[in-house]
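Student: Compute the structure for the input listed below.
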Amino acid sequence: MTGYWLLPRLCQWMGNGKEKGFTLVELLVTTIIIGILAAIGMQNYIYQVGRARETEAKNNLGAIARGQQAYHWEHGEFADDVSKLGISIPEKYYQINTTWQNDYVKHQAQAVNPEKDQVRNYAIGVYHNSGSYAISLCQSLDVNGSVNVGDTPDADCVGPNTIKIK
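Tutor: Modelled structure (predicted):
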């Protein structure tokens, strides 16, 4: 018997039986708008992640170049392998390839998954001439594009659609 008088009072308190809430159309419009915003945001997010990975590759190549200069200063020759430089370079997104000569060394940062990560490839060269060092850095303009540095610091980048950064 006590529950009988509670139900009418509860209905009065909740708005005299009037329905409250959103219609199906309102919910669908909201869902569509959120979906569009998420799609736009995801593209921007992927682009920014790719640029961050490229920055990491350039920083790693810079560390390798400085390590090569120090190694050459101490040993009179460039190291033929990055492991001899005493620096740790993660190869999660980029693999480092080395070409070695007496008066220069070239390192290429080749993307491991270029299409998935949307990243470009890079190459750096460290050159020694008459007691001074020079560095050349090149970048491919296309995702997974071929790139290398020249045999001298003043040479153009090797490969189609490349640009010399330094």
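Student: contacts and neighbour counts: CA atoms only from here.
Tutor: Fine.
Student: Could you report the neighbour count for A39?
Tutor: 11 (other CA atoms under 10 Å).
Student: did I read that right, it in a helix?
Tutor: Yes. The assignment for A39 by DSSP: H, G, I helix; E, B strand; the rest coil puts it in a helix.
Student: And the helices in the chain?
Tutor: 2-13, 24-75, 114-117 (DSSP state H).
Student: Tabulate the ones you listed (JSON lines), appending distance to Y133.
Tutor: Listed next are those as JSON lines, based on distance: least, CA to CA, whole Å:
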{"stretch": "helix 2-13", "distance to Y133": "83"}
{"stretch": "helix 24-75", "distance to Y133": "7"}
{"stretch": "helix 114-117", "distance to Y133": "31"}
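Student: Which among those is found nearest to H128?
Tutor: helix 24-75 (8.5 Å; CA to CA).
Student: helices or strands next to the closest one in the packing?
Tutor: strand 104-111, helix 114-117, strand 120-129 (3 or more CA pairs under 8 Å, 6 or more residues apart in numbering; DSSP states H and E).
Student: Here is the second sequence; please produce its structure so I can put it next to the first one:
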Amino acid sequence: MLNKAPADWFRVAELAPGVWGIGEFGHYEEVLSFLLTGDDEAVLIDTGLGFFSMKALVQELTDLPCRVINTHSHFDHIGSNAEFAEVALFDHPLSHKYAHEGVGAHELAYWITPKQFTVPRPPLPEPYTIQPFPHARYFQAGDTINLAPYTLEILHTPGHSEDSVSFYDASRG
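Tutor: Here you go, the predicted model:
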């Protein structure tokens, strides 16, 4: 289990009613995650670096059950996936690899050197790894995620990563 974050690690802003942006700006990657609350459940888009518990933060923002959907499988977007019971990613070999293997300390070593932080490096789990999340489910381009009042269409948008996707809600543009 990941530790609760220092008070200044996550920066949270309510962007619209029931829609939060969650930033991890103390790291060079400046990761952004988004929490959408629907009528009966919440969806977290990306779980950040996994240095600290994203689940604990989500539970401070909503009492609704929360599932995770990932934009892609890079370490800075799947870091806390293992904390959540429901996780879904684009059906691609990269997604399967990280869901079943996690990310080891050797592969992550560069990303936790002091020069990767824009603030003094906080105490991190030792060793810093990203745990596998073999319970993940997979979606395809064109699938939809229903989160009343949102309906998110999955668009395969490779570029940054071969398994990158975007989520589009046609009712909101």
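Student: Please work out the TM-score for the two chains.
Tutor: For this chain pair, the superposition-based TM-score is 0.25 by TM-score structural alignment, normalised by the length of structure 1; 74 aligned residues with a CA RMSD of 5.1 Å.
Student: quick one on the thing from earlier: closest one to A38 of structure 1 among the helices and strands packed on helix 24-75 of structure 1?
Tutor: Nearest to A38 of structure 1 among those is helix 114-117 (19.0 Å), distances taken as CA to CA.
Student: Which elements pack onto that closest one?
Tutor: Helix 114-117 of structure 1 packs on helix 24-75, going by 3+ CA pairs under 8 Å, 6+ apart.
Student: Just want the angle from the helix it packs on to strand 120-129.
Tutor: 20 degrees (axes from the mean of the first three to the mean of the last three CA atoms, to 10 degrees).
Student: Hey, what's the angle from the lengthiest strand in structure 1 to strand 120-129? Just curious.
Tutor: Counting residues, the longest strand found in structure 1 (DSSP state E) is strand 132-143. Counting by the same axes, to 10 degrees, strand 132-143 of structure 1 lies at 160 degrees to strand 120-129.
Student: Using the three-state scheme, assign A99 of structure 2.
Tutor: Relying on three-state DSSP, one would call A99 of structure 2 helix.
Student: Can you give me the distance of it to R137 of structure 2?
Tutor: Distance of A99 of structure 2 to R137 of structure 2, computed by CA to CA, to the nearest Å: 9 Å.
Student: sorry, back to before: okay, the helices and strands packed on helix 24-75 of structure 1 in CSV with mean neighbour count and distance to Y4 of structure 1 next?
Tutor: Formatted as CSV, those follow (neighbours: other CA atoms under 10 Å; distance: least, CA to CA, whole Å):
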stretch, mean neighbour count, distance to Y4 of structure 1
strand 104-111, 24, 73
helix 114-117, 14, 64
strand 120-129, 25, 73
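Student: Ok, which of the ones you listed comes nearest L24 of structure 1?
Tutor: It's helix 114-117; of the helices and strands packed on helix 24-75 of structure 1, that one is closest to L24 of structure 1 (CA to CA) at 37.6 Å.
Student: which residues are contacting that closest one?
Tutor: I46, V49, G50, R120, V143, N144 (CA atoms under 8 Å, 6 or more residues apart in numbering).
Student: Which element is encountered next along the chain beyond the host helix or strand of L44 of structure 2?
Tutor: For L44 of structure 2, the element it lies in under DSSP states H and E is strand 42-45. Once strand 42-45 of structure 2 ends, the next helix or strand along the chain (criterion: DSSP H and E) is helix 54-61.
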